[in-house]
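In: just coords:
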């Protein structure tokens, strides 16, 4: 997320209840408290009812290309999956996430001199504009569907009808039914202009993480443990994806168990120090009581 050298712009520092640093909230703080909760379980005389596999991965932010198979394999072996992604909106944990799809759009036209012989050309950029309008029209905020064209490039010179254009697209969907409907639509986008071709590749990168019965029961158990520890635990549905999306379809998953804070991926990223101990205790109590 943060480029090399960003530590110079956002050095580690503590100001009152806040600790700053690149990735400290999302999600070094969660990895830190997970380690301490696990270490305490190992130090106890009494072993927890279930074995614990602790898995750290380093490529989640780029789609988990090398870790997904391992996450899914370990997730299928497990009875529960506990994810220490950061807490949301004042300490809420995550019991559902949108699915994430990524696409690339390649447009091929015909070059020509923009002043002398524009009629000989077919602009890939103009057609990409049509494609963008088609994609943006799929946004449905009430339904929870978002489609964003986040990267666009094309053409060679201002006086040349553009031969090529390219775009990168992100789509978020709350349910698999939405994914099944909309992924084929995006892959099926075609050119409106004679002489220009449009090719779309990509698909669903992370399946939706829907709040199922087992996940709901796991949340209620965590909520009761939090009450015993002296704090109120609420849940939220998130538009962002995580590795929890890979396990939730088949294993009871609870996400957002990490530290509270704000500013993930920003120049002011921070965690709240006061959240570390209670969140570590909650994770520790989950290890002790889940069976």
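Out: Looks like it arrived, so ask away. Bear in mind the structure is a predicted one, so any value in this text is a computation, not a measurement. Residues are numbered from 1 along each chain as shown.

In: make it CA atoms for all contacts and neighbour counts henceforth
Out: Fine.

In: residues in contact with stretch 267-286?
Out: Contacts to stretch 267-286, defined as Cα atoms under 8 Å, 6 or more residues apart in numbering, come from residues 9-10, 17-25, 29, 33-34, 36-38, 40-41, 222, 225-226, 229, 257-264.

In: Which of those residues fall within strands?
Out: Among the contacts of stretch 267-286, the ones falling in strands (DSSP state E) are 18, 19, 20, 261, 262.

In: Tell me the one among the residues you listed nearest to residue 175.
Out: The nearest member of the ones in strands among the contacts of stretch 267-286 to residue 175, counting by Cα to Cα, is residue 262 at 27.0 Å.

In: ok, structure two:
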């Protein structure tokens, strides 16, 4: 495929914009910080692409939406919230050294946003393109899911700019994922004087952890992992309450139903204990079939490009579940998401931006042929 570009992609310009975004910290749930971040994202989009980037207010913070006009044909999807608390930047400022850019959010996923914007800026024609950058992906996308699904259905194809998989591979499938909170109610009593008068929520929690862990089916891709537990108040008091938090990942809708039903059916082992379960598998699985068409185009543009299914979830799970063709992992090449060693490979930025250019052109051509 021949790309029709108006301007070449420049690494120094991409790094300048990346620095701008990283230097405005954007931890999830901090609405004031996210407002400043959204304004910065909008300014970068407008400066590179023209037009107006609208801030869509929500309880979680502003989302950013831009359109190139014309009939919607492709949605560029990302998020500007990060997992790092305010103050991380002072300890780990944006730095470019030895071919790597580091700093909070460079890989997940500010680098991907910048590459997407610059890939679009290389096009003469941006009609049919929409950009949606949400404020709450890292915490479940509760305020943005309806908007994501609306624009995905309108556009008919979604390119997700989460960081690439190992070695730069695209993410062609994702597990469905969710969190369960299991609360146990017991009864307190003196642990020395009358332990039998109590109902030990901690003992019940221990039983539940074993029952819950047994729900996993790693042979078919289902993982059920108790991750956080708490119980008790003092060392001489029978615990009256306990909680267990569980991470769940599934590869199929059938497993989603099975696991959710199993959590709903959890029963106490200790007489008198009561169990309450909340939560669920909020992100449905993203089947590899959702990416087949777009991934084939990507491989014609970048021969040798690999694709892989991964365990983590993204907003691409939502769009794929609607039956909208979705390709993920188009963002930064690097690693260390959510960790202090997070990094982006600078030399890969141009190639990934050019991939955006080609994928969008292919989608515009396809949409034009159908109209």
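Out: Arrived safely, thanks for sending. Since the model is a prediction, treat every value here as computed from it, not as a measurement.

In: TM-score for the pair, please.
Out: Once superposed, the chains reach a TM-score of 0.94 (TM-score structural alignment, normalised by the length of the first structure), with 281 aligned residues with a Cα RMSD of 1.2 Å.

In: For PyMOL, write the select line for the buried members of the ones in strands among the contacts of stretch 267-286 of the first structure.
Out: Buried residues within those, by 16 or more other Cα atoms under 10 Å, are selected in PyMOL with:
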select buried, resi 19+20+261+262
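
In: Which one of the ones in strands among the contacts of stretch 267-286 of the first structure is nearest to residue 195 of the first structure?
Out: Distances from residue 195 of the first structure to these, taken by Cα to Cα, are shortest for residue 262, at 49.1 Å.

In: And that closest one? What does it align with in the second structure?
Out: The pairwise alignment with the second structure assigns residue 262 of the first structure to residue 335, based on TM-score structural alignment.

In: Kindly report the same for residue 192 of the first structure.
Out: Using TM-score structural alignment as the criterion, residue 192 of the first structure maps onto residue 269 of the second structure.

In: secondary structure class for that match?
Out: Following DSSP: H, G, I helix; E, B strand; the rest coil, we place residue 269 of the second structure in the coil state.

In: Please apply the same query to residue 15 of the second structure.
Out: helix.

In: what about the match of residue 192 of the first structure, distance to residue 226 of the second structure?
Out: 18 Å (Cα to Cα, to the nearest Å).

In: So which of those two has more stuff around it?
Out: Taking neighbours as other Cα atoms under 10 Å, residue 269 of the second structure and residue 226 compare with residue 226 leading, 19 against 14.

In: excluding its backbone neighbours, what's nearest residue 252 of the first structure?
Out: Nearest residue to residue 252 of the first structure, sequence neighbours excluded (Cα to Cα, 6 or more residues apart in numbering): residue 215, at 4.5 Å.

In: Contact partners for the one you found?
Out: Residue 215 of the first structure sits next to 95, 248, 251, 252, 253, 254 when contact means Cα under 8 Å, 6+ apart.

In: likewise residue 212 of the first structure?
Out: Residue 212 of the first structure sits next to residue 252 when contact means Cα under 8 Å, 6+ apart.

In: Next one: the counterpart of the residue nearest to residue 252 of the first structure in the second structure from residue 108 of the second structure, what distance?
Out: Mapped onto the second structure by TM-score structural alignment, residue 215 of the first structure lines up with residue 291. Separation of residue 291 of the second structure from residue 108 of the second structure (Cα to Cα) stands at 21 Å.

In: follow-up on the earlier one: which among the contacts of residue 215 of the first structure gets closest to residue 143 of the first structure?
Out: Distance to residue 143 of the first structure across those (Cα to Cα) is lowest for residue 95, with 18.1 Å.

In: Ignoring the adjacent residues along the chain, who's closest to the residue most central in space within the second structure?
Out: In the second structure, the residue lying closest to the centroid (Cα atoms, centre = their mean) is residue 314, at 3.3 Å. Distance criterion Cα to Cα, 6+ apart; nearest residue to residue 314 of the second structure, sequence neighbours excluded, is residue 137 at 7.2 Å.

In: can you tell me which residue in the first structure aligns to the one you found?
Out: That one, residue 137 of the second structure, aligns with residue 60 by TM-score structural alignment.
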